[in-house]
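Participant: have a look at this prediction, sequence included:
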Amino acid sequence: MGEDFWMKQSFLLKIILLFLLINILNTLSFAEDTSYGTAALMVIVERETGSITVLDTSKHTLLGRVTGLGNLNHGTVKFSKDGRYAYVISKDAFVSKIDLLTLKVVKKIKGGNESIGGTISQDGKYLIMSNYSPGEVRILSSDSLENVKVISAIREYEGGRIQSSKVVGLVDAPGNLLIFSLMDSNGIWVIDAGEKDFPVINKFWDIGEKPFDGLITPDGRYYLAGFLESDWFGLLDTWEMKEVKRIPTKDINNASEKNTVPLWKIPHLKGWAIAAGLAVLPAVQREAALIYDTKEWKLIKELPLIGTALYTVASPDNRYVWVDLVGKNGDIIQVIDLKSLEVIKTFSPGKGATHPQFTSKGDTVYISLMDEDKVVVYDPSTFEKVREFSLKSPSGIFSVDRIYKFGM
């Protein structure tokens, strides 16, 4: 064999080795970028800095921070159906799509003037914004964030007067439906997101004064709206879609209903308040949790608290509900036992304690300390702190496992 043959063989060998080296480097790079999954991640809003921090709750480690996301004084986070992407919706209506494996913003758009939240459609195709200004539901492609449709939240009265309304309490529901409340015109609308033109298929009016939020039960059957100026909740059975029933919020035998306090903050309603056949809901301007039997939707107890509730969050085993308080005793968390229907623990994790969020099986619970620039992690079985993280003005805590739940 001649010298040319060996030169050709040597050149070919070099090409093969180079190809193998490139593949090895690409594999190492991919492994580095995807050295964690997304199922156990929590995204925490840093409200004063327009940023989020991402934590891996399987190891209780901080993965990184993403900045430049807009005004997050009322920021919210939604997730793609596969758990790969987070959508951060800012108060000034910026939407940032973030790759949770690289912690990079892959797309950012402006979707209005002022937004209060959003949801992901049941099929995962759409990100839907609930906007204050202009009052509307804005439907975006979850892939490209391109605008698909805008539905103005308006009510036309007899005589031709038209009332525009802020949109609150937006949830996704079975059948690829979207349900929301109209804060300024006292209505509930239902949209079919499975149809190409997104028709509003139901409108219910005069349901109560000033709806402020809404939830859908974990099974997707009942939509519940809360009101600032009416002594009831509005309950819509999505299996029937016939009427919005009034569910009283006051027990005539309980004197605490007269002891109103300032509206420190508007409470939040979420499906995590439903557990063990009960709904544990914050009372508006009263220091109490309202406990309902969800079979008959009867108020069975008004449980006194030492402050006004902001969130009522059930543990994954449905045994306990953790309640954060605002205004008086705003540093306190109270824990309700759903067996005895009593408060069994009152403690202070720190200043500005808010937004308790359980890991998926409830082995730990994360709590923001807004006034201490910390997030603390507790063992709910012992109430002992097991970890803390330094963050900048943390507030809302959003776990990726919300993608498996309606209305989250």
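Facilitator: Good, I have the coordinates. Numbering: from 1, shown residues only.

Participant: CA atoms for contacts and neighbours, from now on please.
Facilitator: OK.

Participant: for the closest residue to Pro262 other than its chain neighbours, give me its contacts.
Facilitator: Spatial nearest neighbour of Pro262, excluding adjacent residues (Cα to Cα, 6 or more residues apart in numbering): Gln285 at 5.9 Å. By Cα atoms under 8 Å, 6 or more residues apart in numbering, the contact list for Gln285 reads 260-263, 308.

Participant: what kind of secondary structure is Gln285 in?
Facilitator: Of the three states, Gln285 takes coil according to DSSP: H, G, I helix; E, B strand; the rest coil.

Participant: next one: Ser10
Facilitator: Look at Ser10: counting by three-state DSSP, its state is helix.

Participant: then Ala31?
Facilitator: With three-state DSSP as the basis, the three-state label of Ala31 is helix.

Participant: burial check on it, number of neighbours?
Facilitator: A total of 11 residues lie near Ala31 under the criterion other Cα atoms under 10 Å.

Participant: please report how far it lies from Leu25.
Facilitator: Counting by Cα to Cα, to the nearest Å, the gap from Ala31 to Leu25 is 10 Å.

Participant: likewise for Asp206?
Facilitator: Look at Asp206 and Leu25: by Cα to Cα, they are 63 Å apart.

Participant: what sits against Ile139?
Facilitator: Applying Cα under 8 Å, 6+ apart to Ile139 gives the contacts 126-129, 147-150.

Participant: which residues of the stretch 1-150 of the chain fall in helices?
Facilitator: Secondary structure of the stretch 1-150 of the chain (DSSP state H, counting those that start in this stretch): helices located at 3-33.

Participant: tell me where it has strands.
Facilitator: According to DSSP state E, counting those that start in this stretch, the stretch 1-150 of the chain carries its strands in the segments 41-46, 51-56, 61-66, 76-79, 85-89, 94-99, 104-110, 114-120, 126-133, 136-141, 147-152.

Participant: here comes the other one, which I'd like you to weigh against the first:
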Amino acid sequence: MIRFAALALCAALLAPAAHAGSQEAPCCATGDLGLIVERASGSLLVVDQSERAAIGRIEGLGDLSHASLVYSPDERFAFVFGRDGGLTKVDILTQKITGRVMQAGNSIGGAISDDGTLIAVANYEPGGVRVFDAGTLEMVADIPTGSKTIGLVDAPDRRFVFTLWDAGETWIADFSGDAPKITKVPGIGKNPYDALIAADGRTYIAGLFGEDGLTALDLWDETPEPRRILPGYGKGREGLPVYKMPHLEGWALAGEEFVLPAVGQHEVLWVDARDLTETARTKTHGQPVFAMSRPGGRQVWVNFAHPLNDTIQVIDTRSHEVIHELTPGPAVLHMEFTARGTEVWVSVRDADRVDIYDAATFEKIGEIAAKSPSGIFFTARAHRMGL
């Protein structure tokens, strides 16, 4: 327990400095830490990966029923996007809130610019995107859209990309100059509900709820044009009730294939990442919510919507076949791999715990008590685009 003792000492040393408003450098590293959203209590659980243990709790973050967060480049600060429109900045070393603004009535996620200076938040009410200074949380831009705004991601060169549910458009906001420049791309499709960006920042894919298919943009083009992919993938089959929409930022890129959850179907779709053509389909236990690639791309782990949300399936990326199944417990909401993929942490909301598995052997190697846990976010995310 030497490491835990060192962390405890660090927290003790930081506390007086934080109380006095000191900006002295912290005494601890952040690379082994993470945050778990406790959705029912409006709190964040601070965890240590090596200890497989909780080391603190940050409270007072409002409605976290659909919360996500991003990290500053130094991994010390997290910016939390609450469903109630709250944008909260927390210090994971002092385990305190350092800033909070109620920026909208209903928020659905956000992103941090590639240089770490801007925080963008996507809003349902009043719609649009608002952009804030990462240091002060002062608003620097208000981009009204007249629509619910979804699929907000960061893109290279201080750009943000987001999509409009009502208008079926994708907007690209470029903050590289003195004033933001907005490029509007119409013709995305009916009711786009979420989106992802590839790790190289080139391909942006929006999923469509109002029609069968998805739409891709090549962000390297001077004037990106929408390209429909997998049109009619559910043709000839009755769509099942959708109890929970897939989270497309959890789509996997495994090797040279995207792995995409099929809306209203019990399957995942495999798409060639180079030419965006379908390569395979895998039947699954239920309607996929997250399809997440283990670092290295050897496996994809999938969880499912209610009422089949007690199960995780592991798919081999070469054979496209399910090779293992786990049943952690009621309401598996989220999964997060450690940076090199040795472990996967799983939130089991209705059991009030997070389970930890060896990603190679599938053996359960630990668990942590948590209050209705949902999203799990390790600090390694600070160095990855689109998360």
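Facilitator: Perfect, thanks for sending it. Note that the structure is a prediction, hence the values are computed from the model and not measured.

Participant: need the TM-score between these chains.
Facilitator: Once superposed, chain against chain, the TM-score is 0.92 (TM-score structural alignment, normalised by the length of the second structure); 370 aligned residues with a Cα RMSD of 2.0 Å.

Participant: which one of the strands of the stretch 1-150 of the first structure lies nearest to Arg246 of the first structure?
Facilitator: Arg246 of the first structure lies closest to strand 126-133 among the strands of the stretch 1-150 of the first structure, at 24.1 Å (Cα to Cα).

Participant: what's the matching range in the second structure for that closest one?
Facilitator: Here strand 126-133 of the first structure aligns to the second structure at residues 118-125, judged by TM-score structural alignment.

Participant: now the matching stretch on the first structure. Mean distance?
Facilitator: With mean Cα distance after the TM-score superposition for the first structure, stretch 118-125 of the second structure departs from the first structure by a mean of 0.5 Å once superposed.

Participant: and that stretch, how far from the chain's centre?
Facilitator: 14 Å (Cα atoms, centre = their mean, to the nearest Å).

Participant: and the contacts of it?
Facilitator: For stretch 118-125 of the second structure, contacts defined as Cα under 8 Å, 6+ apart pick out 79, 81, 85, 104-113, 128-134, 147-150, 152, 160, 162.

Participant: what's the burial count for the aligned partner of Val346 of the second structure in the first structure?
Facilitator: Using TM-score structural alignment as the criterion, Val346 of the second structure maps onto Ile367 of the first structure. Number of residues near Ile367 of the first structure (other Cα under 10 Å) recorded here: 26.

Participant: ditto for Arg402 of the first structure
Facilitator: 16.

Participant: who touches it in this structure?
Facilitator: The neighbours of Arg402 of the first structure, taking Cα under 8 Å, 6+ apart as the test, are 79, 408.

Participant: swap in Val161 of the second structure?
Facilitator: 151-155, 170-173 are the contacts of Val161 of the second structure under Cα under 8 Å, 6+ apart.

Participant: across to the second structure, which of the contacts of Gln285 of the first structure hold up?
Facilitator: Retained in the second structure: 260-263, 308, out of the contacts of Gln285 of the first structure (criterion both residues aligned by TM-score structural alignment, their matches' Cα atoms under 8 Å).

Participant: if you rank these by neighbours, which is first?
Facilitator: Thr308 leads those on contacts (other Cα under 10 Å) with 31 neighbours.

Participant: that residue maps to what in the second structure?
Facilitator: Under the alignment by TM-score structural alignment, Thr308 of the first structure pairs with Gln287 in the second structure.

Participant: for its match, which non-adjacent residue is spatially closest?
Facilitator: His266 (4.6 Å).

Participant: try Gly187 of the first structure
Facilitator: Distance criterion Cα to Cα, 6+ apart; nearest residue to Gly187 of the first structure, sequence neighbours excluded, is Trp205 at 4.4 Å.

Participant: from Thr76 of the first structure, how far off is that neighbour?
Facilitator: Taken as Cα to Cα, the span from Trp205 of the first structure to Thr76 of the first structure is 28 Å.

Participant: more neighbours, the two?
Facilitator: Set Trp205 of the first structure next to Thr76 and count neighbours by other Cα under 10 Å: Thr76 wins out with 24 against 15.

Participant: mind listing what the aligned partner of the more buried one in the second structure touches?
Facilitator: Superposed on the second structure with TM-score structural alignment, Thr76 of the first structure falls opposite Ser68. Contacts for Ser68 of the second structure (Cα under 8 Å, 6+ apart) come out as 37, 80-82, 109-110, 375.

Participant: the same query, at a cut-off of 10 Å, please.
Facilitator: 36-37, 78-83, 108-111, 374-377, 387 (Cα atoms under 10 Å, 6 or more residues apart in numbering).

Participant: over to Arg274 of the second structure?
Facilitator: 203, 256-258.

Participant: same thing with Leu235 of the first structure?
Facilitator: Leu235 of the first structure is in contact with 207, 214-216, 222-226, 243-247, 297, counting by Cα under 10 Å, 6+ apart.

Participant: now, the residues you listed that are in strands?
Facilitator: By the criterion of DSSP state E, membership of those in strands covers 214-216, 222-226, 244-247.

Participant: could you flag which of those residues are buried?
Facilitator: Buried residues within these, defined by neighbour count using 16 or more other Cα atoms under 10 Å: 214-216, 222-226, 244, 246-247.

Participant: export those to TSV and tack on distance to Asn329 of the first structure?
Facilitator: Shown next, in TSV, are these (distance: Cα to Cα, whole Å):
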residue	distance to Asn329 of the first structure
Gly214	25
Leu215	26
Ile216	29
Tyr222	32
Tyr223	31
Leu224	28
Ala225	27
Gly226	23
Val244	35
Arg246	31
Ile247	29
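
Participant: which single one of the residues you listed is nearest to Ile16 of the first structure?
Facilitator: Ile216 (58.2 Å).

Participant: skip the chain neighbours and tell me the closest residue to the closest one.
Facilitator: Closest residue to Ile216 of the first structure apart from its sequence neighbours, by Cα to Cα, 6+ apart: Tyr223 at 4.4 Å.
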